[in-house]
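Novice: Need the 3D shape of this:
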Amino acid sequence: MTAGQVALWAALGLPVVGAVVVVAVPARVDRAARLVGTVFAGLAFLAGVLLAAGRSAGSAAPAAVRPWHQVDLPWATGLDLRLHLGVDGISYPLVVLTGLLTLLCCGYTLWRVPAGGSGRALVALLLVVEFGILGTFLALDLVLFFVFFEVVLLPMYAVIAGWGGADRRRAARKFAVYTLFGSVLLLVGVFVVVATTGTGDLVELTGGAGLGRTTQLVAFTLLALAFAVKSPLWPLHSWLPDAHTQAPTVGSVILAGVLLKMGTYGLIRVAVGVAPEGARWAAPVLGGFAVAAVLVGSLVCLAQGELKRLIAYSSVGHMGFVLLGIATLTGTGLRAALIGNIAHGVITALLFFLAGAIKDRAHTGELAELGGLRETAPRLAGLLGFAAVASLGLPGLAGFWGEAFAVVAALRVGGPWWTTLGVLAAVGGALTAAYFLRLLRRVTHGRAAPAVSRLGPTLAGAEWAAWGPLVLLALAIGLVPTLVLGVAGAPVQTLLDVIR
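Specialist: Next up, the predicted model:
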């Protein structure tokens, strides 16, 4: 077994082993259990980072998926199912982001555990969620991909229902219902592809693998709808604001940071890769819905009066830019989608951490009750301002690249339809700036509101430890976008060569 394969197994296996160990720790030493879970999350993150070491071009692979490292073992021989895992430049940044955010969330629980249950149970659930998300990004078999895709549902439901806000159970049920709806569509799409081709191997399937046009149209429609629920794409987005608003801070961070990326990653790797003819047929419609998401998300944000709900709706708009980039089926668009994925994960995770800190201190998230934050908590107000301008796409920060070049990609496709979509998306970008500036005016400026007057200027060391890496990453990706695009460029071009 090579060092890369060891790192692959470690990145995927350590979270689930850590969850088992955390549950085995006696309840009377809850903080020790949380510390153990944080250590396992740290080791999994380190293993994920090390996946970039010793990578090869994977030239022996017969299709566009050319893993740096992979394992391919029998799983259920009677059903011809295989345990095929691998990592390449498309999945690697998402693997690292998942490991980082899980580590930060587990570490955050050492300082603050939300009301509702034990910190030990919360950390164990976060590690199981990490296992499912990482498995989704690493799976190179369609059936295995589906299994990992489903692993996330129950533990995330439990996080929302167990540690969320006053209306947490309804939000958790809504999350579960929408996710199950998408899962049914995904299962049928996987069945159509596997039954037609006789294989679930994504390496072999990428490029169409001889699938007929009608089959590709059906498969892409099913798969795209399934991933649209998870992304989420308007109008299948209504579970997201409730889930984000009611989830505990660490739950919102994982939801926004990486769980939504399961949908966009699946759209690129599975839907577009396996059914490229279906993708070309549906691309104008997908682009239209993506721009609708940008505009609807922005307009709703302009009308929002609650902090976490505003940030949640902003995700609808930001993921619309990601989906627009994918819909163009161009190198520029796909690269914009990939860096947009990572930028959104970093920036929105930071925003939810900050929103949680404000609500914990002020005991309210209403914008009308949070005015004057810079007067009583200038450091917190400064960090919120940084995250907001990063999210609105200020050049030099991470949010700029994905959104700007998604618009550029649409304009480069040309024609009346795509030009119109590009222009409308640019208008959506301006609206994004408007609602974030409105947020900052309402929250940070003016005379300190009564709820804000009791906030102190001091931030805990655990908060700096959780937020600092995200601030640095938002700046680093903005200044050096090749941190993401450098590893993704070659596999994106190879994917385009195969599907065209």
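
Novice: rest of the way, CA atoms for contacts and neighbours
Specialist: Noted.

Novice: ok, longest helix in this structure?
Specialist: helix 331-362 (DSSP state H).

Novice: One more sequence to fold, the one below, so I can look at both together:
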Amino acid sequence: MTDIPWLTLAIALPALGGLGVALLPREKAELAKRVTLGVTLATLVLVAAMASAFVPTSAERLQFTEVYPWIPRFGVSYAVGVDGIALLLILMSAVLVPLVVLAAWRENDDADDRGKGYFALILVLEAMMIGVFAATDVFLFYVFFEAMLIPVYFMIGRYGRGDGRRRAAVKFLLYSLFGGLLMLVAVIGVYVYGGTFLWSDLVGPEGGLAGLDTSVARWLFLGFFIAFAIKAPMWPLHTWLPSAAGSSRPGTAVLLVGVLDKVGTYGMLRYCLELFPEASAWFVWPVLVLSVISIVYGAILAIGQSDMLRLIAYTSVSHFGFITLGIFAMTSQGQSGASLYMVNHGFATGALFLVVGFLIARRGSAQIADYRGVQKVAPVLAGSFLVAGLAGLALPGLSPFVSEFLVFIGTFAAYPVPAVIAAIGVVLAALYILWMYQRTMTGPTPESLAKLRDLSKREVWAVAPLLALIVVFGVYPQPLLNVINPAVAETMRQVGTTDPAPEIDAAGLSAEGQEGETE
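Specialist: Modelled structure (predicted):
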């Protein structure tokens, strides 16, 4: 099974499926949806089979590797491979996409092509998402990083909601292109100083970037970091996200926040830390400060939102602050928690966006003020909303709690002050989630909502797997951590950091020992 080109197949299948759906006649919109769902399910099966062949304890840093010359004159290769973190992010993407397709089945029926183009874009985007997590050539990573902008731009600008969707799409594009331009400069710099684009030849003490001048390394680090901070999104480069999420269809918002934004935090972990370990250590405090600001600022703005989609977008600004906090705490617990948070956030936020999307489809509004007493007429919908919301505030027993707890432990061990300040975000999360639930789901049901439909079977199938994963991994996260921890240990080794030693009062222990001997 090791000879099977798993990653190439996982990229090619949705890419070819997207091309096939795009070529279908316009009147075949229903067939396009069925083909899209079939391709996404086939991709999920393929990725699951690949995951079953992954060996977490393998001595090989990357598995399922493929390296082929692409542009030999410039040293560019088609090189793919995964460690445990990349594998789980690919698997998370493969789980979310078919659920988005199910949830969006009637979402774009009012479009000129009845949504056929939208479903083709979903498949193309899935191929790009798998590619960006699998790429092990820095230039190939950059190509996938930028190529993702194209389908998302059209998914927001053409198939979005509201009059401001085109403006939001342009804002998203401009922010992303600015970050991509800085990354391109840094990618070229990596090649000039490292002599290769292959990530495996660049990392480590004997890698191509060994001995790189300190000032050059810090500038190259910034080129990557700013691009990733925009994508993440991190304060103050986050302002494109609320506009994009608020103007998107909920299915688009799931992929935008649930998957695409993880490219930013994954890039920090994979490229910023491992290519530039000294620069990463030098920038630790500025990043920790920005992370804490993101946590508190995003939570405060979420409380004041009247639009549910924008509210969830601001909660994600806060959640991504926790992820970057864990990454730059430079401890194994912090980085394991951050990596796990990327996966769990995708499931929890994805479920919340989907449930809100079902509400919007029934009422035609994302405004909190337009809903009240929903739990009396749609109890399954309200229950799904509650579980997804409680996951968003990291309730114990649900999967994000484990991630957040590890981030706090890892950060407090090395940097207690940022960890304590970040705890404010936990309190604020309870406020914005429970207040939103109270205003929309409880109280007397107005006459305008008296006939609101509960979830259909198709909608239950779309959200139930995510709720199940949230509960299962909240109770038993060990299978995910077994895959993540070896990858984090290798990152810590490459960066040259170790966990802080416990503070022990040697004198006190000695005194206690002498007392024991006397007795």
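
Novice: thinking again about what came up before, please identify the buried residues of the longest helix of the first structure?
Specialist: 331-359, 362 (16 or more other C-alpha atoms under 10 Å).

Novice: what's the answer for stretch 219-233 of the second structure, then?
Specialist: Buried-residue list, stretch 219-233 of the second structure, by 16+ other C-alpha under 10 Å: 220-233.

Novice: Now find how far off-centre that stretch is within its chain.
Specialist: Remark: stretch 219-233 of the second structure is offset 16 Å from the chain centroid, using C-alpha atoms, centre = their mean, to the nearest Å.

Novice: Please apply the same query to stretch 71-82 of the first structure.
Specialist: 29 Å.

Novice: Repeat that for stretch 160-174 of the second structure.
Specialist: For stretch 160-174 of the second structure, the distance to the chain centre is 21 Å (C-alpha atoms, centre = their mean).

Novice: so the residue in the first structure sticking out farthest from the centre, which of the three states?
Specialist: Distance from the C-alpha centroid of the first structure peaks at residue 447, with 36.3 Å (C-alpha atoms, centre = their mean). Classification of residue 447 of the first structure by DSSP: H, G, I helix; E, B strand; the rest coil places it in coil.

Novice: Tell me the counterpart of it in the second structure.
Specialist: Mapped onto the second structure by TM-score structural alignment, residue 447 of the first structure lines up with residue 444.

Novice: just residue 190 of the first structure next, same as before
Specialist: Per TM-score structural alignment, residue 190 of the first structure is aligned with residue 187.

Novice: number of nearby residues for that match?
Specialist: For residue 187 of the second structure, the count of nearby residues is 19 (other C-alpha atoms under 10 Å).

Novice: any idea how far residue 12 of the second structure is from it?
Specialist: In this view, residue 187 of the second structure and residue 12 of the second structure are 25 Å apart by C-alpha to C-alpha, to the nearest Å.

Novice: Can you give me the stretch of the first structure that the top strand by length along the second structure aligns onto?
Specialist: If you go by DSSP state E, the second structure has its longest strand at strand 63-71. Against the first structure, the aligned range for strand 63-71 of the second structure is residues 68-76 (TM-score structural alignment).

Novice: which residues in the first structure form strands?
Specialist: 69-76, 81-87.

Novice: Give me the buried positions along the last one.
Specialist: What that stands for is strand 81-87 of the first structure. So, applying 16+ other C-alpha under 10 Å, buried residues of strand 81-87 of the first structure: 81-87.

Novice: Let's have these in CSV, adding distance to residue 29 of the first structure.
Specialist: Formatted as CSV, the buried residues of strand 81-87 of the first structure follow (distance: C-alpha to C-alpha, whole Å):
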residue, distance to residue 29 of the first structure
81, 42
82, 40
83, 37
84, 38
85, 36
86, 37
87, 37
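
Novice: what about the helices in the stretch 351-500 of the first structure?
Specialist: 373-376, 378-391, 399-413, 415-444, 450-453, 461-479, 482-499 (DSSP state H, counting those that start in this stretch).

Novice: Please identify the most buried of those.
Specialist: Most buried of those by mean neighbour count (mean count of other C-alpha atoms under 10 Å) is helix 399-413; its value is a mean of 24.

Novice: Which elements pack onto that helix?
Specialist: helix 307-327, helix 331-362, helix 378-391, helix 415-444, helix 461-479 (3 or more C-alpha pairs under 8 Å, 6 or more residues apart in numbering; DSSP states H and E).

Novice: mean shift between the longest strand of the second structure and the first structure?
Specialist: Average distance between strand 63-71 of the second structure and its aligned residues in the first structure, after superposition and using mean C-alpha distance after the TM-score superposition for the first structure, equals 0.9 Å.

Novice: got the angle between that strand and strand 76-82?
Specialist: 170 degrees (axes from the mean of the first three to the mean of the last three C-alpha atoms, to 10 degrees).

Novice: which residues sit against strand 63-71 of the second structure?
Specialist: 2, 5-7, 54, 75-83 (C-alpha atoms under 8 Å, 6 or more residues apart in numbering).

Novice: hmm, 10 Å instead?
Specialist: Here strand 63-71 of the second structure makes contact (C-alpha atoms under 10 Å, 6 or more residues apart in numbering) with 1-8, 50, 53-56, 75-84, 87, 134-137, 140, 198.

Novice: Which parts of the stretch 201-350 of the first structure are helices?
Specialist: Going by DSSP H, counting those that start in this stretch, the stretch 201-350 of the first structure shows helices at 202-205, 213-230, 239-246, 249-254, 261-266, 273-274, 276-303, 307-327, 331-362.

Novice: can I get those in CSV with distance to residue 68 of the first structure?
Specialist: Converted to CSV, the helices of the stretch 201-350 of the first structure look like this (distance: least, C-alpha to C-alpha, whole Å):
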stretch, distance to residue 68 of the first structure
helix 202-205, 13
helix 213-230, 25
helix 239-246, 34
helix 249-254, 26
helix 261-266, 18
helix 273-274, 18
helix 276-303, 23
helix 307-327, 23
helix 331-362, 18
